[in-house]
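Undergrad: Sequence first, predicted model second:
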Amino acid sequence: IIYNTSRFIGPVIAGYLIKYQSNAIALFIVSACYLPLTFVLLRLQLESKKNVTRAKQFTFFTDIKAGLEYTYHSQLILRLLLIIAVSAILGRGLLEILPAAADVLYQGDVETLAWLNSAAGMGAILAGLILSICNSKRLIPALCSAIITSGLLLLAFNLSARMEFALLLIASLSFCATVCGVSTQSLIQVYVSSEFRGRVMSLWGAINVGGGAIGGLLFGLLTEYVGYHDTFISMGILCLLIAYLSIRKLGKVNH
């Protein structure tokens, strides 16, 4: 929730500084904000783990291989990773090219971009608040609904070019992406064996973070050569198709 709150407040402050002050002042303030974090990290003391021993020592590549093999043989974990991949690449990819979308689709400036980014942050905050009080038994239904809705939202971007409608869609898309991210992370941590939890969660992190970058690249290439209209349709349909295949009987899969 704290992280997503910063996604809502940050673009508003940045938009104001860039538009009404200057780029130099904005960069100076951003740089100054890192100083408290640097001080905290320098003063941070980690608990010693010298007494903790592992039953079996693995090499780096052996760890990765073991994590991949465990994931491959677990239908539940495999499907959860596929869902977060779809959400990150297809659902969240659009959020990575908001600067271009603000200019091309809505003929806006830095203020328009700030509004779009703030809408994304607001959707993520709302998702975090709802999930914080959500029963764990509702995570899988929420996850299935969110990934399907992501595909529908991509298709809906072709319905109107109004800025107000775009803000609603961006907030909803960010809401769904956050639900997918938090739900898959929570379910993986619950169902993965303790000795493989770190390795599988590293795969989740790589897919979640790297997927957004891949999605942004994919959206950028498609919009450049086929336009936004066809890109939204193709990505929306692809998201719905893969999502449907991933969530079929998800709750009944043997982990």
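TA: Arrived safely, thanks for sending.
Undergrad: switch to C-alpha atoms for all contacts and neighbour counts from now on
TA: Fine.
Undergrad: And the residue lying closest to G93 once chain neighbours are set aside, how close does it get to L81?
TA: Of all residues not flanking G93 in the chain, G215 sits nearest, at 3.9 Å (CA to CA, 6 or more residues apart in numbering). Separation of G215 from L81 (CA to CA, to the nearest Å): 16 Å.
Undergrad: now R197
TA: 13 Å.
Undergrad: Looking at these two, which one has more neighbours?
TA: Taking neighbours as other CA atoms under 10 Å, R197 and L81 compare with L81 leading, 25 against 15.
Undergrad: now that one, what's its secondary structure?
TA: helix (DSSP: H, G, I helix; E, B strand; the rest coil).
Undergrad: That one and T184 touch, don't they?
TA: Yes: between L81 and T184 a contact is recorded at 7.4 Å, counting by CA atoms under 8 Å.
Undergrad: Spit out the residues that contact R197 and L81 alike.
TA: Common contacts of R197 and L81 (CA atoms under 8 Å, 6 or more residues apart in numbering): none found.
Undergrad: Report the contact partners of the closest residue to L131 other than its chain neighbours.
TA: Counting by CA to CA, 6+ apart, V179 is the residue found nearest to L131 once chain neighbours are left out, at 7.4 Å. Contacts for V179 (CA under 8 Å, 6+ apart) come out as 127-128, 131, 142-143, 146.
Undergrad: next up, a second structure to put side by side with the first:
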Amino acid sequence: MSQASVSSWRALRRREYRLYFFGQLVSLTGTWMQQTAQGWLVYRLTGSAALLGVTVAASQAPAVLLGLVGGAVADRLDRRKILLWTQFFALLQAATLAVLTSMGRVHVWHVIALALFLGVINAFDMPARQAFVTELVPPEEMGNAIALTGILLNASRMIGPALAGLLIARLGEASCFWLNSASYLAVMASLWAIAPRRLAASVVESATAHIREGLDYALSDPERRSLLLLLAATSLAGMPLFAMMPAFAEGVLKSGPRGLGWLTSSVGFGAMGASILLARMKGPEGLILTVGRGAMGFGLALLAFANSGRMALAIPAAMAAGFAMMTTFAGGNIRLQSRSDDAHRGRLMALFTMSFTTTAPFGALAAGWAAERLGTPFALSVGGSVCALTGLIFLARNTAMKGTWIEPIRS
């Protein structure tokens, strides 16, 4: 194996990170199976692109109210224990959806309510999970570990939807929900096997003061502010791609659940390529411009996807969108974490999570409304145009400010 290959996978030499990595790979594959099946179920029950947007909005809206609370909890308590509890409740959520669907008693309001419940879970899970990764490797391997986590996310994004498409066509949506509920056992087992490395922090200030102090820390740096604003705008305009995917697959391409699986997996394939390139990087320097180029490329790829009209063109456009999307969000994550100390990492990761989960519900609702009235291609084209313009403005601004950037924290 070449030195470059070893360097790309170096965080996997750490036992604790290895356990986490493979447990997450199983669990996230199940998660993507459920997300694909859930979108198809809503569209099958209602035929409404607007309700697809409502379902996605319900799953992400709790981060608006609880994201900062989740970040403060991640900085105060044992992150490993937080993750064990969130995975347990996510298992219950998936099993409930599986039972309702298997019995033929599921209605769209059940799906939306359970998506909302999962959103509450994720408001605590995501900041803890993002910060927990950095506890499993030494500081010099943090960027590599974050990029490898992106690889596992996108490996699961490739495998999960493709399997879901096959299973939905043969066995129905409930099979995906059952498999997802079982997949949580893998990540819970891996978390139990990881030796705790960080005790709960001793914090004497009130929760409100703790949150306020974290906000002051995160937003005092102009670079962090700029990155968070870019990610929020990109999520608002670009992430409705996933909410509208069932409507595009069935309403535009007439490709059914298998086509939906292939399109979602294609996004994951492209994102996997970006994650591998990020894993090969030796440090976070230069990522600012890379993130800006990613946002602009995401917008252009969305425009190509929206106007593809047939599967042979939609698949490569989806791959390009996945590559650019992962460059933007994973690159932004690495750069942000390089500018944080561990005491503030949970709250900073809450803001990172909120930068896309807070705006994504509004984007999904707007895209669903536009798709119902003007067509799914139009809705995605508008989002792509906004993404490309936002990335261009970010690039222009940060190219001019290049000499003022602050170097990453090394300790």
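TA: In hand now; what should we look at? Worth saying up front: this structure is predicted, and the values here are computed from it rather than measured.
Undergrad: counterpart of stretch 106-117 of structure 1 in structure 2, which residues?
TA: The alignment of stretch 106-117 of structure 1 onto structure 2 (TM-score structural alignment) spans residues 253-264.
Undergrad: State the helix or strand in which the residue nearest to L131 of structure 1 lies.
TA: Taking DSSP states H and E as the criterion, the element that holds V179 of structure 1 is helix 163-191.
Undergrad: before we move on, back to that, ok now the match of stretch 106-117 of structure 1, how far from the chain's centre?
TA: Taking CA atoms, centre = their mean, to the nearest Å, the mean C-alpha location of stretch 253-264 of structure 2 is offset from the chain mean by 21 Å.
Undergrad: now stretch 75-91 of structure 2
TA: Worked out by CA atoms, centre = their mean, stretch 75-91 of structure 2 lies 18 Å from the chain centre.
Undergrad: Repeat that for stretch 242-249 of structure 1.
TA: 19 Å.
Undergrad: With stretch 57-76 of structure 1 instead?
TA: Centre to centre, stretch against its chain (CA atoms, centre = their mean), the figure for stretch 57-76 of structure 1 is 24 Å.
Undergrad: now do stretch 124-141 of structure 1
TA: 15 Å.
Undergrad: First-to-last residue distance for it?
TA: 18 Å.
Undergrad: can you list contacts of it?
TA: Contacts for stretch 124-141 of structure 1 (CA under 8 Å, 6+ apart): 1, 4-5, 171, 174-179, 182-183, 187, 250-251.
Undergrad: out of those, who's nearest T62 of structure 1?
TA: L187 (24.6 Å; CA to CA).
Undergrad: Aligned against structure 2, show me the partner of T178 of structure 1.
TA: Under the alignment (TM-score structural alignment), T178 of structure 1 maps onto M326 of structure 2.
Undergrad: Need the nearest residue in space to that match, chain neighbours excluded.
TA: A271 is the one closest to M326 of structure 2 (CA to CA, 6+ apart), at 5.1 Å.
Undergrad: and if you look at I211 of structure 2?
TA: A72 (6.0 Å).
Undergrad: Measure the mean distance from the helix holding V179 of structure 1 to structure 2 post-superposition.
TA: With mean CA distance after the TM-score superposition for structure 1, helix 163-191 of structure 1 departs from structure 2 by a mean of 1.2 Å once superposed.
Undergrad: Please give me every residue in contact with Q189 of structure 1.
TA: 197, 201.
Undergrad: And it, how close does it get to I77 of structure 1?
TA: Applying CA to CA to Q189 of structure 1 and I77 of structure 1 gives a distance of 10 Å.
Undergrad: Also F157 of structure 1?
TA: Distance, F157 of structure 1 to I77 of structure 1, using CA to CA: 31 Å.
Undergrad: Show me which of the two is the more surrounded one.
TA: I77 (24 against 19).
Undergrad: what's the counterpart of the more buried one in structure 2?
TA: Checking with TM-score structural alignment, I77 of structure 1 has R224 as its match.
Undergrad: Tell me if I'm right that that match and D216 touch.
TA: No: with contacts counted by CA under 8 Å, R224 of structure 2 stays clear of D216, the gap being 11.4 Å.
Undergrad: Return the mean post-superposition distance for the helix or strand containing G363 of structure 2 against structure 1.
TA: Element membership of G363 of structure 2 [criterion: DSSP H and E] is helix 360-374. By mean CA distance after the TM-score superposition for structure 1, the fitted helix 360-374 of structure 2 averages 2.4 Å away from its aligned residues in structure 1.
Undergrad: So for that helix, what gets flagged as buried?
TA: 360-371 (16 or more other CA atoms under 10 Å).
Undergrad: Now render the residues you listed as TSV, adding distance to H110 of structure 2.
TA: Formatted as TSV, the buried residues of helix 360-374 of structure 2 follow (distance: CA to CA, whole Å):
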residue	distance to H110 of structure 2
A360	21
P361	18
F362	21
G363	22
A364	19
L365	18
A366	22
A367	22
G368	19
W369	21
A370	24
A371	23
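Undergrad: Now the counterpart of F8 of structure 1 in structure 2: closest residue in space that isn't a chain neighbour?
TA: Under the alignment (TM-score structural alignment), F8 of structure 1 maps onto M158 of structure 2. Distances taken as CA to CA, 6+ apart place S265 nearest to M158 of structure 2, at 3.9 Å, with adjacent residues excluded.
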